[in-house]
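Undergrad: Give me coordinates for this.
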Amino acid sequence: MQFIDQADIQVRAGKGGDGMVAFRREKYVPAGGPSGGNGGRGGSVILVATANLQTLLDFRYNHLFKAKDGERGGPNNCTGASGEDLIIEVPCGTVVYDAEAETILGDLVTPGQVLCVAEGGKGGLGNKHFLSNRNRAPEHALPGLPGEEHLLRLELKLLAEVGIIGLPNAGKSTLISVLSAARPKIADYPFTTLVPNLGVVRKPTGDGTVFADIPGLIEGAHAGAGLGHDFLRHIERTRLLLHLVDATGEDPIGAYQTIRQELLAYGRGLADRPQILVLNKIDALDRDAGFLDEIGTQLTDLSGGPVFQISAVAQMGLEPLLQALWLKLEQMDLLEASWKEPLSGVTG
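TA: Here you go, the predicted model:
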């Protein structure tokens, strides 16, 4: 399945039905008066979040979405049928922008969440509404109003608790393939992964945690270099970052600092996101163990936290890493729960 995380669409709500000019012409009912009904309301365009979609592929070739128009009013004061609403399903995590005003209309995160992006037009009034003492036989009605029309930009931001980040070829795809059932493309050259990959990693309790393998960032990613914005956008929703550093690289310290600077430059709180630092590929390190300890000490000083040493390929050091990760998520859950608890013992 092709992964598409951005799409521009045009939505057009239905036009309201026209009001009707009609008069009662029943036998034995002299001067029956006006009886033209109102037009029906036009259908609206509504977005609904669903867990059954993982990409915006459905919007790549279909850009125009139009709801049904309302029906014209009928005789005998009958209101025209309303136009059917157009329901459009989008993946959970879709942010909806007004492409012209550059404003956010909504953020669809949970399954079943709805957002009306175009209201249908009101139906026109029939001639019965224009009856008065001066005009006992009105012969005019109002047309229906046009529905709203908008140009929208849809952006999908993956919903994952843990985001795996790092420079290209740091071993992110290998790690997620070892920890979960995800099978991303893996090769020994940079930029093998061109789209984010999701994988579910099981906790000891049996619950699943979603991991996102974010394609390799490079220097200048915050300004769009190497599709930087496309990649960084998916990190915004992650609760915890797993930062992989290639221990076999020429400059592991520089690699860590490059990603750190990109997170700072991109903003949106990414640099303050809780982070676990990992040295990967320790099995392929040709240098002595003292070099690895030295790099680990420097990274600890820079990050202010522990540095885990693993090999995703050889599956070395994964268990301590996962235990630390589950503990960190549990601590974050407890902290968030304490924020949501109402204050007790406070009198007004």
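
Undergrad: CA only for contacts and neighbour counts going forward, please
TA: Fine.

Undergrad: give me the element residue 107 is part of.
TA: Using DSSP states H and E, residue 107 sits in strand 103-108.

Undergrad: Which positions in the longest helix seen in the chain come out as buried?
TA: Taking DSSP state H as the criterion, the chain has its longest helix at helix 318-340. Buried residues in helix 318-340, counted by 16 or more other Cα atoms under 10 Å: 318, 321, 325, 328, 329.

Undergrad: Check stretch 200-207 too.
TA: Across stretch 200-207, burial judged by 16+ other Cα under 10 Å covers 200, 201.

Undergrad: for the helix or strand hosting residue 117, packing partners?
TA: Element membership of residue 117, judged by DSSP H and E, is strand 114-118. Helices and strands touching strand 114-118, by 3 or more Cα pairs under 8 Å, 6 or more residues apart in numbering; DSSP states H and E, are strand 6-12, strand 45-50, strand 103-108, strand 149-156.

Undergrad: Name the helix or strand for residue 175, please.
TA: Here residue 175 is assigned to helix 172-179, by DSSP H and E.

Undergrad: Specify the angle between the longest helix of the chain and helix 172-179 in degrees.
TA: 90 degrees (axes from the mean of the first three to the mean of the last three Cα atoms, to 10 degrees).

Undergrad: Alongside the first, I'd like the structure of this one:
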Amino acid sequence: MAQGSNFVDYVKVCCRSGRGGAGSAHLHRDKFTAKGGPDGGDGGRGGHIILKGSSHHWTLLHLKYRKHIIAEDGQPGGSALRTGANGKDVILEVPLGTVAKDAETGEVLFEITEDGETKILTAGGRGGLGNWHFKSATLQTPRFAQPGEPGKEQWVILELKVLADVGLVGFPNAGKSTLLSVVSAAKPEIANYPFTTLVPNLGIVSYRDGKSFIMADIPGIIEGASKGKGLGFRFLRHIERNSVLLFMVPADTDRTIKEEYNILLNELREYNPEMMAKPRLLAITKSDMLDDELEEEMKAELPEGVPYLFISSVSGKNILQLKDMLWRTINDK
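TA: Now for the predicted structure:
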């Protein structure tokens, strides 16, 4: 799986579909026919540029250096009603969760969410009609045919929203990378300074009886992210696709747990109110430094109505219980 500098979640490409082949204006001639009727075939369709969902791709890295994507033109029609060959389509495999947008208007064209799903990004021009289509009682030998439609050229933005079952939400240093490294095989960069995680890290968390789910550690949020501050929108875009949000607040926070949780929640609400409908859980991290008495005191200041656990990725405290809680929430949705 691509991580670190290989994680590319945004590319801009110029797509040019193929032009349609011209219809033929041929009139039938052979040794027995001096003045036959029209028998010109239709032109072939120009090649499409198509996006195809692939569960084998995690990033858009393979498209980063393909700035111009050009499909083949259709072939002209021939005599004896022969249709020209269609231009060859260009099929671009993309990770699930890829959104295609018009680069000029910002309009979302579509989203690819399933493995094997295909959608036409830039349609090829239609082939022109051959002259036999234009034959009528008054026009027995039309000596004209349609030209093919031109192809289409457009700049397109492809953006990736990570598809994961659990998204980790917290300020920098909340212990998200550490948790991911403990519960999965992912090896995120871990250091005690903000924004170590500059790109999403995905980890497959193995659960009981061979089951598993995907967890995404997303770049740390900061106040003002919803207005584009810090890593802002780039970070928040990824959370949209997670089905369960695990809020992580360290036990040694300068604020109360409730205050920090509410700041994180507010950033998400400002960015996209629909995200408030996602199930939310709370993990109080770095809890190995708390004794039972302190833990009881802290419970009184937790946000109401949010299932919570005191955990420690270092000592392993409540990590299995956390997996249980996440699994139940993912599957109860």
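
Undergrad: For the two chains, what TM-score is obtained?
TA: The TM-score (TM-score structural alignment, normalised by the length of structure 2) is 0.92; 328 aligned residues with a Cα RMSD of 1.9 Å.

Undergrad: Please pull up the equivalent of residue 177 of structure 1 in structure 2.
TA: Aligned counterpart of residue 177 of structure 1 in structure 2: residue 181 (TM-score structural alignment).

Undergrad: which ones are touching its match?
TA: Shown in contact with residue 181 of structure 2 (Cα atoms under 8 Å, 6 or more residues apart in numbering): 187, 188, 203.

Undergrad: Tell me which residue of structure 1 lines up with residue 151 of structure 2.
TA: With TM-score structural alignment as the criterion, residue 151 of structure 2 lines up with residue 147 in structure 1.

Undergrad: ok, and the closest non-adjacent residue to that match?
TA: Once flanking residues are discounted, residue 147 of structure 1 sits nearest to residue 121: 4.0 Å by Cα to Cα, 6 or more residues apart in numbering.

Undergrad: what's the spacing between the one you found and residue 82 of structure 1?
TA: Distance of residue 121 of structure 1 to residue 82 of structure 1, computed by Cα to Cα, to the nearest Å: 10 Å.

Undergrad: Find residues that contact each of these two.
TA: Common neighbours of residue 121 of structure 1 and residue 82, using Cα under 8 Å, 6+ apart, are 16, 41, 42, 43.

Undergrad: which ones among those residues are found in helices?
TA: Going by DSSP H, the helices hold none of these.

Undergrad: which residues of structure 1 fall in strands?
TA: 6-12, 45-50, 64-66, 86-91, 94-98, 103-108, 114-118, 149-156, 162-165, 197-202, 208-213, 240-246, 275-280, 307-309 (DSSP state E).

Undergrad: ok so, going back, now which residue in structure 2 aligns to the residue nearest to residue 147 of structure 1?
TA: Taking TM-score structural alignment for the superposition, residue 121 of structure 1 sits opposite residue 125 in structure 2.

Undergrad: Its match contacts residue 43, correct?
TA: No. Under the criterion of Cα atoms under 8 Å, residue 125 of structure 2 is not in contact with residue 43, lying 10.3 Å apart.

Undergrad: Check the contact lists of the two and give me the overlap.
TA: Common neighbours of residue 125 of structure 2 and residue 43 (criterion: Cα under 8 Å, 6+ apart): 20, 148.

Undergrad: got the end-to-end distance for stretch 114-126 of structure 2?
TA: Start and end residues of stretch 114-126 of structure 2 are separated by 28 Å (Cα to Cα).

Undergrad: got the buried residues for that stretch?
TA: Using 16+ other Cα under 10 Å as the test for burial, stretch 114-126 of structure 2 gives 118, 119, 120, 121, 122, 123, 124, 125, 126.

Undergrad: now the angle between strand 45-50 and the strand holding residue 117 of structure 1, please.
TA: In terms of direction (the same axes, to 10 degrees), strand 114-118 of structure 1 departs from strand 45-50 by 150 degrees.

Undergrad: Leaving out chain neighbours, which residue sits closest to residue 311 of structure 1?
TA: Closest to residue 311 of structure 1 by Cα to Cα, 6+ apart is residue 281, at 4.6 Å.
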